[in-house]
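*Asks:* Please work out how this folds:
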Amino acid sequence: MSGQNPFEHAEFSQTNPFEDANQIQADVPLHATNKSEVEQEYTSYTQYGDSSFQTSSTAPTPAEDPKLAAKAAELRRREEELAAREREIQAAQAEAERVRTQGKNNFPKLYPLIYMSIPAEIPKAHQSTVRFLYNIWLALLGTLALNFLACMLMLIAGLPNGGADLGVALGYCFTITASSFLLWYRPVYNAFMKEMSMYYYFYFIFNGFHIAFSFYMALGFTSTGSAGLINMISVFNGHHIFAGILCVFSTALWLVQGFGCLFFYRKVHQHYHQQGHTFDQAKAQVTSSAVRSQAVQNAAWSAATSGRV
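*Replies:* Sure thing, here's the model as predicted:
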């Protein structure tokens, strides 16, 4: 027999049957026809990969770059300045809107703190009532001033406890002036302007105290800061005519305060019932106002703390 393998074929003798043709095509480009071209492609590929890796590994990060950190800090500073300017603009716009709708502060005239205008804010049907109450409050200021002068003359006349009356009367000139405006005149003003039950109740409570206080001052007990009836009699018994006359006027003005406030107290109470206001409405309004005030305080606190940060 001849030594030739009958199963041998020329195609199989030149190739390895265990080689993967797809893997060979993936590793070697189709256009590479010789070894030198394959090596050239491989070399260029590895050089490109090495260079890109070295570039990315040696590039500084933004946190390490001082120029970028300085730019970031500058951007933050500008953002804070813009936010502060925006808040100022919003506050100015809110104030301009308030002035447009309400007007500039006009009360008190020497040092305006609030805006108050009966023709602009009070319904026409109730303007006369609110104006009378305002005149009663102005009369209270005159009563306090005259009462102080009368107590001063009582001290000069040598009336017992005249010094105590003068000191208390001077304190009334400041405390009663502010408290009467804030506790009963401003509430009844807001009540007619907004028709809210809670303002009516504030007026009823504190104006009730004021009515009782007016009649108490008209009596004129010693050492109470009042130039009322009892002290007036003592002054006339001491033949101090001028001081006695001032005590008469003081007593009369306190009675005007008491009866005048009592008359309008009844009138406001009638209007309160006609409008259908209730105590439950007043409680609900007080609760909602307290919640709203707390929310405003929390928002203001948050804005202040965020501004500091």
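*Asks:* can we go C-alpha only for contacts and neighbour counts from here?
*Replies:* Noted.
*Asks:* Can you name the element that comes right after the helix or strand that contains His210?
*Replies:* Taking DSSP states H and E as the criterion, His210 maps to helix 197-219. Remark: after helix 197-219, the chain's next helix or strand is helix 229-237, criterion DSSP H and E.
*Asks:* list the buried ones in that following helix?
*Replies:* Using 16 or more other C-alpha atoms under 10 Å as the test for burial, helix 229-237 gives 229-235.
*Asks:* list the contacts for Leu133?
*Replies:* Applying C-alpha atoms under 8 Å, 6 or more residues apart in numbering, we find Leu133 in contact with 185, 261, 264.
*Asks:* Turn those residues into TSV, including secondary structure.
*Replies:* Below are those laid out as TSV (DSSP: H, G, I helix; E, B strand; the rest coil):
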residue	secondary structure
Tyr185	helix
Cys261	helix
Phe264	helix
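*Asks:* out of these, who's nearest Ala21?
*Replies:* Ala21 lies nearest to Tyr185 out of the contacts of Leu133, by C-alpha to C-alpha, at 103.2 Å.
*Asks:* Run a quick neighbour tally on that closest one.
*Replies:* Number of residues near Tyr185 (other C-alpha atoms under 10 Å) recorded here: 21.
*Asks:* That one against Tyr134, yeah?
*Replies:* Yes: under the criterion of C-alpha atoms under 8 Å, Tyr185 makes contact with Tyr134 at 7.1 Å.
*Asks:* next up, for comparison:
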Amino acid sequence: MEPSQAFESYWWQKDPSVTEATANTRGGLEEFNPFEDTNKQQTPGSKTTPVAAPLPVKPQQQPAVMAPTSELPPAYTQSAAQPAVTEGAAELQRRQEELERKAAELTRREQQMRSAQYNTRENNWPPLPKWFPLQPCFFQDFAVDIPLEFQKVVKLGYYLWIAYWLVLFINLWMSLAYFAGIGGSGAGLCFGLAILFMVLHTPFSFVCWFRPLYKAFRSDSSFNFFLFFFIFFFQFMVTVVQAIGIDQFGTVGIINGLSMIGAGSKGDSNSGMVVGGLMLMIGIMFGIVAVLDLLYLFKVHALYRGTGASFSKAQEEFAKGVVTNPGVQTATRQAAASAVSGATTSMFSSGGGGAAAGNNRM
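*Replies:* Predicted coordinates for the structure are as follows:
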């Protein structure tokens, strides 16, 4: 070993700072026990190295999602700050509804016309069985033929006709009871006319005033409206007379009912008084029908004035109907052909006679 190296080795061994550092390091490594209690007092001169704590693990974040709720929203109430619907808006809404209703009605009529080109509507009134020798004469369907706003009015007229028929039917049987109870020519005449009116008034009233009413609202016909007004007013007057109860008019009512009650009271006949009371009830029923007829006449007239119909329009419809009627056209052609043939025959006959007279003179 060279002298310089020996000196350095000796110096490292004799230096107190180097000796202390090497001794502490050796002793700390030899005395370290990882399983020893951390609260145990360390030997003096030993030094521990702190262990760094592990970094905290951040929890995985989830996206924010609102949980659905099953609660219903509160009922809507108009607050004072919201403006109320003005009259102008209400009028516009009413007109819009009216236009939509008219558009639906036009669509329905167009569909009906298209279907009528391919399908022939079969008559369904009166509803008779197929084995019956007579068949239905008219087609009647309020939902198809009558506009929606007039269906209730037309049905009311139909029910009024049924009510009149029922009163005539009851009047027939009460006239029979009247004839059986009191006898005589007057009661017999009343019973005979009751049968006649039952047979004739029922179909005639349907054809003469209800069918014109039905066709008037179906096609907005002024002519049918005027025909209904005329005939229905006449029926109103007839119903009033029938309610009075005159034997010569074929109905039981107030007058002959009171006479029946008087005859029963004089003869001490309870049956006569009962029949007379029932006859009075029939007269009251005729009176109720007459009042309903008058009210219905006013109602239809009010609707007629609102449709824009007039007497001049009725005249135009009548003239157009007469001109386009196939029967009238056939009769006109036959009359014209007869006139032409007659004129031709007379012309040739007069010409032949003149030629014969000239030959005679020659």
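*Asks:* Among the buried residues of helix 229-237 of structure 1, which pair sits farthest apart?
*Replies:* The span of those, defined through C-alpha to C-alpha, is set by Leu229 and Val235 at 9.9 Å.
*Asks:* In structure 1, mark out all the helices, start to finish.
*Replies:* Under the criterion DSSP state H, structure 1 contains helices at 10-13, 21-27, 35-58, 66-101, 118-121, 127-156, 162-180, 186-194, 197-219, 229-237, 241-274, 279-308.
*Asks:* any chance of those helices in JSON lines, with distance to Lys109 of structure 1 too?
*Replies:* What follows is the helices of structure 1, written out as JSON lines (distance: least, C-alpha to C-alpha, whole Å):
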{"stretch": "helix 10-13", "distance to Lys109 of structure 1": "117"}
{"stretch": "helix 21-27", "distance to Lys109 of structure 1": "95"}
{"stretch": "helix 35-58", "distance to Lys109 of structure 1": "73"}
{"stretch": "helix 66-101", "distance to Lys109 of structure 1": "17"}
{"stretch": "helix 118-121", "distance to Lys109 of structure 1": "15"}
{"stretch": "helix 127-156", "distance to Lys109 of structure 1": "14"}
{"stretch": "helix 162-180", "distance to Lys109 of structure 1": "15"}
{"stretch": "helix 186-194", "distance to Lys109 of structure 1": "16"}
{"stretch": "helix 197-219", "distance to Lys109 of structure 1": "24"}
{"stretch": "helix 229-237", "distance to Lys109 of structure 1": "35"}
{"stretch": "helix 241-274", "distance to Lys109 of structure 1": "24"}
{"stretch": "helix 279-308", "distance to Lys109 of structure 1": "28"}
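*Asks:* of all those helices, which lies closest to Tyr111 of structure 1?
*Replies:* helix 162-180 (14.1 Å).
*Asks:* mean distance, the closest one to its aligned residues in structure 2?
*Replies:* When structure 2 is overlaid, helix 162-180 of structure 1 sits 0.8 Å from its aligned residues on average, using mean C-alpha distance after the TM-score superposition for structure 1.
*Asks:* Any chance you could list what contacts that helix?
*Replies:* 137, 140-141, 144-145, 147-148, 151-152, 154-155, 207, 210, 222-226.
*Asks:* Quick check on these: which are buried?
*Replies:* Looks like those have 137, 140-141, 144-145, 147-148, 151-152, 154-155, 207, 210, 222-226 buried, using 16+ other C-alpha under 10 Å.
*Asks:* Name the nearest residue to the residue nearest the centre of structure 2, sequence neighbours excluded.
*Replies:* For structure 2, the residue sitting closest to the mean C-alpha position, by C-alpha atoms, centre = their mean, is Leu148 at 6.1 Å. Setting aside the residues directly before and after it, Leu148 of structure 2 is nearest to Glu105 in space (C-alpha to C-alpha, 6 or more residues apart in numbering), at 7.8 Å.
*Asks:* what helix or strand is that neighbour on?
*Replies:* Counting by DSSP H and E, Glu105 of structure 2 is part of helix 87-118.
*Asks:* Over which residues of structure 1 does stretch 136-151 of structure 2 lie when aligned?
*Replies:* Aligned by TM-score structural alignment, stretch 136-151 of structure 2 falls on residues 112-127 of structure 1.
*Asks:* contacting residues around the matching stretch?
*Replies:* Identification of contacts with stretch 112-127 of structure 1 by C-alpha under 8 Å, 6+ apart yields 102-108, 130-131, 189, 192-193.
*Asks:* Please list only the buried members of these.
*Replies:* Among the contacts of stretch 112-127 of structure 1, the ones that count as buried by 16+ other C-alpha under 10 Å are 103-104, 130, 189, 192-193.
*Asks:* picking up where we left off before, list the buried residues for the helix holding Glu105 of structure 2?
*Replies:* Here helix 87-118 of structure 2 shows 105, 109 as buried, counting by 16+ other C-alpha under 10 Å.
*Asks:* quick one on the thing from earlier: output the contacts of stretch 112-127 of structure 1 in CSV, with distance to Tyr216 of structure 1 appended to each entry.
*Replies:* Compiled in CSV, the contacts of stretch 112-127 of structure 1 are given as follows (distance: C-alpha to C-alpha, whole Å):
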residue, distance to Tyr216 of structure 1
Gln102, 39
Gly103, 40
Lys104, 39
Asn105, 35
Asn106, 34
Phe107, 30
Pro108, 29
Val130, 25
Arg131, 25
Tyr189, 26
Phe192, 29
Met193, 31
